[in-house]
Each structure stands twice: as structure tokens, then as C-alpha cells.
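Participant: With the input below, show me the fold.
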Amino acid sequence: MIHQPRRFFPNPQLALSDGLVAMSDELSIELLKESYSWGIFPWPHEDSPILWFSPDPRGILDFSEFHLSKSFKKFLRTCEWEVRWNTQFDQVIENCAFTQRKGETGTWITEHLMNYYKKFHRAGFAHSLEIWEQDKLIGGIYGVFVEGSFSGESMFFHKSPASKVALTVLVIELEKIGLKWMDIQMVTPNLKAFGGRYIKREMYYKRLAQAQAQKNLLKPLSPRSASVSRIVAAWTRNNVQK
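Facilitator: I've put the predicted structure just below:
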């Protein structure tokens, strides 16, 4: 059972069949914090109020099922791209919003929503993991960490496969602090290839309550850097020792 205060939202387990929980005209740090602590996320639609969802089924990435192809593992072992945390959050979310993707038009990350995620970052709840080649940002991912649970929001790349590298390093870092899974909301073909899958809403909320009870803290908050190959090598050694 989730033991977080609920001032703004109805019980998300009573959402409509499409997952809609609530609508609002405005955003705030308080709304975002409460929504994520209850597994609810904003999904703006053009010419509509802000819509808040808790879909059934729900996409998750279980770290015990995280899959890397042989060719990608080989790439990671020799990848000297640099990993940084939270050094350019604004650039990451802007790239996620505006980078053109094959077969897609528009973005769900509106200017209004983007501005509030930037505030959420400055408040310590939204985070970016960035992939750099020398001094050029070539890919990244951002997400939200609230009450011991991480929700991945969006990722981008300017050089392949930088977004996949960002996701892999994120999983490694989240495992280090004791997390066993992350919320991905929807399972895209890309995330499915890494092991993403859907679970029933009821099971999702059981997992969320368990994650909150563990009270894990997201430690790699300060800007720091390390090569991808170094991070992956340490992760591989630890897994072998287990």
C-alpha cells in the first residue's frame, strides 16, 4: 500500500479505461511531486487541459530482464564516450522535445511542460544522464526520481547509439543504489528490445509501494564524469562476482 499524501488527485486505481485520472489547467512542483509519488504522469494533448494518466497495463523495465545484444555489449566495452549526470538538464529535455524522430511529428513535451520539468530538476526531482563525445552532447535521457522510484521520461541521440548507451548506464546506476526496476510508462519497440514489458496496474502499484518502502536515495546527483567502458567494466565484474 502506498502511504504518500494525496491532496490533488483521486485514487489512480480508479482511473478511466484509457488511464485518465484527472485534468488540470495548471502545473506546479507540488502537483508533479504528488503525481509521481502515486504513479501518475502528465501527458499533454494539444488544445486540451493537462491530462494526468495511470495506464493499465503499465510499462516497466525489470533490471533482472535487461537485455543487451552481443554486438552492443562489444560496443560498450570499448566505448570512450563520457557519462555525466545533471550537467545540462535543460539541453537534454530540449533535445528530447525537438529532435526529429523517424515516423513521428510533434512532441508531447510542450514548452509549458518543459519549463516545469526544468523547475522540477532545480528542486532535485528530475535528472539527466548525458553522453558526451569530447565537449559535444550526443545523447541523453531524463527522468524523475520521487520517493524511491525512478520514472524514465524520454531520451534522444545525435550520434547512434548514444540514447541506448544512456539507457544502459542509467540501469547500471539505478541498480547500484538498490533499485530493481524502473517505470517506462509505455513500451516502445526500442524499449521492448531491452526487456521492457507491460504489467497490470495492480501489480505496478504493488511494485511502487515496495520501492517506496525501501527508501532508496539517488546518489549520483552531483556532476561527475566517467567513460562508458569504465562503468560497464565495473558492472560486468560485479555481476560475475554475484
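
Participant: can we go C-alpha only for contacts and neighbour counts from here?
Facilitator: Fine.

Participant: which outside residues touch the strand ranked longest in the chain?
Facilitator: As assigned by DSSP state E, the longest strand anywhere in the chain is strand 136-146. Contact with strand 136-146 is made by 33, 36-37, 89, 92-93, 96, 125-132, 150-159, 162-163, 166-167, 218, as judged by C-alpha atoms under 8 Å, 6 or more residues apart in numbering.

Participant: can you do 6 Å?
Facilitator: If you take C-alpha atoms under 6 Å, 6 or more residues apart in numbering as the criterion, strand 136-146 is touched by 37, 125-132, 150-159, 162-163, 166.

Participant: after that strand, next one along is what?
Facilitator: Note on strand 136-146: by DSSP states H and E, the next helix or strand toward the C-terminus is strand 149-157.

Participant: contacts for that following strand?
Facilitator: Taking contacts as C-alpha under 6 Å, 6+ apart, the residues outside strand 149-157 that touch it are 96, 138-144, 163, 182-184, 211.

Participant: so how far is that strand off the chain centroid?
Facilitator: 3 Å (C-alpha atoms, centre = their mean, to the nearest Å).

Participant: next one: stretch 189-208
Facilitator: The answer for stretch 189-208 is 13 Å, by C-alpha atoms, centre = their mean.

Participant: quick one: stretch 8-15 to chain centroid distance?
Facilitator: Centroid separation for stretch 8-15 versus its chain: 22 Å, with C-alpha atoms, centre = their mean.

Participant: repeat for stretch 9-20
Facilitator: Worked out by C-alpha atoms, centre = their mean, stretch 9-20 lies 21 Å from the chain centre.

Participant: Residues contacting that stretch, please?
Facilitator: Stretch 9-20 is contacted from outside by V21, W52, F53, S54, P55, using C-alpha under 6 Å, 6+ apart.

Participant: Centre-most residue in this structure?
Facilitator: When C-alpha atoms, centre = their mean is applied to the chain, the residue found nearest the centroid is G152 (1.1 Å).

Participant: What ranges does the protein have for its helices?
Facilitator: Listed in chain order, the helices of the chain (DSSP state H) span 29-37, 70-77, 89-98, 111-122, 162-176, 189-193, 201-214, 228-241.

Participant: To compare with the earlier structure, here is another sequence to fold:
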Amino acid sequence: MYLITSVLHFPPVDQATEEGLLAIGGDLSHERLLLAYNNGIFPWSDPHEPILWWAPAERMVVDPHNYKVPKSLRNIINRNLFEVTINKDFGAVIVNCQKIARKDQEGTWISTDVVNAYNKLHKLGKAMSFEVWQEGKLVGGLYGVDLGHVFCGESMFSKVPNASKVAFVKLIEYLKQNNYKLLDCQVHNDHLERLGAFEISRDIFMRILKDKS
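Facilitator: You can find the predicted model right below:
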């Protein structure tokens, strides 16, 4: 297992363990975070543990150019129940992602250090948020890291039914309109699969990530 020092370096992703763990330690400086994401690596750990860096063998993704919105969700969007904005309140989105209660999950990996680090990325133009509003109140949203050709989704929240799903669809529409190659959802979960995400191998993911043409 690679132990990170003060040097900005990660080993090749194919050195990750079977579970996908690649390295331990380091910090959440914007330089290290951007190096990680541009090399197919992301942080994910308990707030009370050293930082764990991951590069799983299977990657959950969405192809924006071939995504089909589920009919039931399209009907919800067409009813104009929500207003969606981009980068209107990144700070509020990430704090809501941190504080929202999630089924079958104790606590959150989004520590204060994570909040501060991704707010810094946002100020540098390297992280984006999509906000969902209802009657002037923030009821859902998501945020992630923007690599210019791949968007790395980090977390989403919903205070009313379907709000985060609407944010998800609006993100994909944005990525398609701006010719992004991929939405990276990182690891499998049933909710993402129901929304239309699927797994590809790490090798295929890395080829797409490195192709900035």
C-alpha cells in the first residue's frame, strides 16, 4: 500500500488493491485533489481516519450522449415543479450533502476539511454545483469536480421527493450540451443504477479520462 508523503505523487491506478484502495495519507490541497482526479483517483474515507485514495477496478459512469431520461422522471421535469440553477450556491449544496440523513448510513464522509477543500476547488473554477429550488427554497442539488471533458460527481441531496433526480438529469443535459465525454459516478450503488448509470472497467475509464481531444 502506497503511503503518501508531502510529495505530490500517486502510483499508477493498476496498483490498487482488489477493493480499489490505492494510497493512504496526504492532504486535501487543491493541487493534490486535481492531480488525483486527473489520474482517475478520488478520496473517500471516514472523517476520523487518514485520507484513503481509491481507483476501483470497475467505475460507475453515465454517457451523456446516450442517456435516456426515464419516462416517469421526464414527466416530473415537464411539470415545472422545480427551478434548477448552476453554481448559484455551491457552499449550501455541499453543506446539505454533508448534513442530510441517508438511509442505512451512519454519519458522513464529508468532513469540515472536505467542505473547505471543495469550496476552494469551486473558487478555482474546478468544481460545480447544480441547485434545485422549490418556491424559493433550496430542496436538492449535487456537486462534483469539473475536469472540462469529464465531470466527477461527488454527492447529492434531496429534501423533497425527486429533487436530486432532477439535478442529476439537468447535469447530464449540461454535459451533453457542452460535449463532455463522461459523468463519473465512481462506485456502484442501486440508486445510481436506477437513474441509468452503469459500470465500465478501469482501463476503459482511464482511456476516456486521458483522451482530452
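
Participant: okay if I get the contacts of strand 149-157 of the first structure as TSV plus neighbour count?
Facilitator: Shown next, in TSV, are those (neighbours: other C-alpha atoms under 10 Å):
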residue	neighbour count
C96	23
I138	21
G139	27
G140	32
I141	27
Y142	27
G143	23
V144	22
S163	22
M182	25
D183	23
I184	21
A211	21
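
Participant: Could you dump these into CSV and include distance to E202 of the first structure?
Facilitator: As requested, the contacts of strand 149-157 of the first structure are arranged in CSV below (distance: C-alpha to C-alpha, whole Å):
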residue, distance to E202 of the first structure
C96, 30
I138, 38
G139, 34
G140, 31
I141, 27
Y142, 26
G143, 23
V144, 21
S163, 30
M182, 16
D183, 14
I184, 16
A211, 14
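
Participant: Quick check: the gap between the residue nearest to the centre of the first structure and S227 of the first structure.
Facilitator: Here G152 of the first structure is placed at a distance of 22 Å from S227 of the first structure (C-alpha to C-alpha, to the nearest Å).

Participant: Kindly report the same for I109 of the first structure.
Facilitator: For I109 of the first structure relative to S227 of the first structure (C-alpha to C-alpha), the value is 29 Å.

Participant: now the counterpart of Y36 of the first structure in the second structure: how far from E31 of the second structure?
Facilitator: By TM-score structural alignment, Y36 of the first structure lines up with Y37 in the second structure. Distance, Y37 of the second structure to E31 of the second structure, by C-alpha to C-alpha: 10 Å.

Participant: neighbour count winner among the two?
Facilitator: Y37 (19 against 11; other C-alpha atoms under 10 Å).

Participant: Alignment lookup: R194 of the second structure to the first structure.
Facilitator: In the first structure, R194 of the second structure lands on A193 (TM-score structural alignment).

Participant: Spit out the contact partners of its match.
Facilitator: Under the criterion of C-alpha under 6 Å, 6+ apart, A193 of the first structure has no neighbours.

Participant: quick one: it from V187 of the first structure, how far?
Facilitator: 10 Å.

Participant: still on that earlier bit, now the contacts of strand 136-146 of the first structure: which count as buried?
Facilitator: 37, 125-132, 150-157, 162-163, 166 (16 or more other C-alpha atoms under 10 Å).

Participant: quick one: which of I109 and S227 of the first structure has more around it?
Facilitator: More neighbours surround I109 than the other of I109 of the first structure and S227, with 21 against 18 (other C-alpha under 10 Å).

Participant: tally of neighbours for the closest residue to the more buried one other than its chain neighbours?
Facilitator: Leaving aside its sequence neighbours, I109 of the first structure sits nearest to A97 (C-alpha to C-alpha, 6 or more residues apart in numbering; 5.4 Å). The tally of other residues near A97 of the first structure (other C-alpha under 10 Å) stands at 19.

Participant: Equivalent analysis for K206 of the first structure, please.
Facilitator: So K206 of the first structure, with other C-alpha under 10 Å, has 12 neighbours.

Participant: show me what contacts R202 of the second structure?
Facilitator: Per C-alpha under 6 Å, 6+ apart, neighbours of R202 of the second structure: A57, E58.

Participant: 8 Å - rerun?
Facilitator: Applying C-alpha under 8 Å, 6+ apart to R202 of the second structure gives the contacts A55, P56, A57, E58, R59.

Participant: ok, the first one touching L22?
Facilitator: This points to A55 of the second structure. Yes - applying C-alpha atoms under 8 Å, one finds A55 of the second structure in contact with L22, separated by 6.2 Å.

Participant: who's more crowded, those two?
Facilitator: A55 (28 against 25).

Participant: Now do the same for that one: its match in the first structure.
Facilitator: Match for A55 of the second structure (TM-score structural alignment): S54.

Participant: separation between that match and Y36 of the first structure?
Facilitator: With C-alpha to C-alpha as the criterion, S54 of the first structure and Y36 of the first structure are 10 Å apart.

Participant: Alright, I will stop here.
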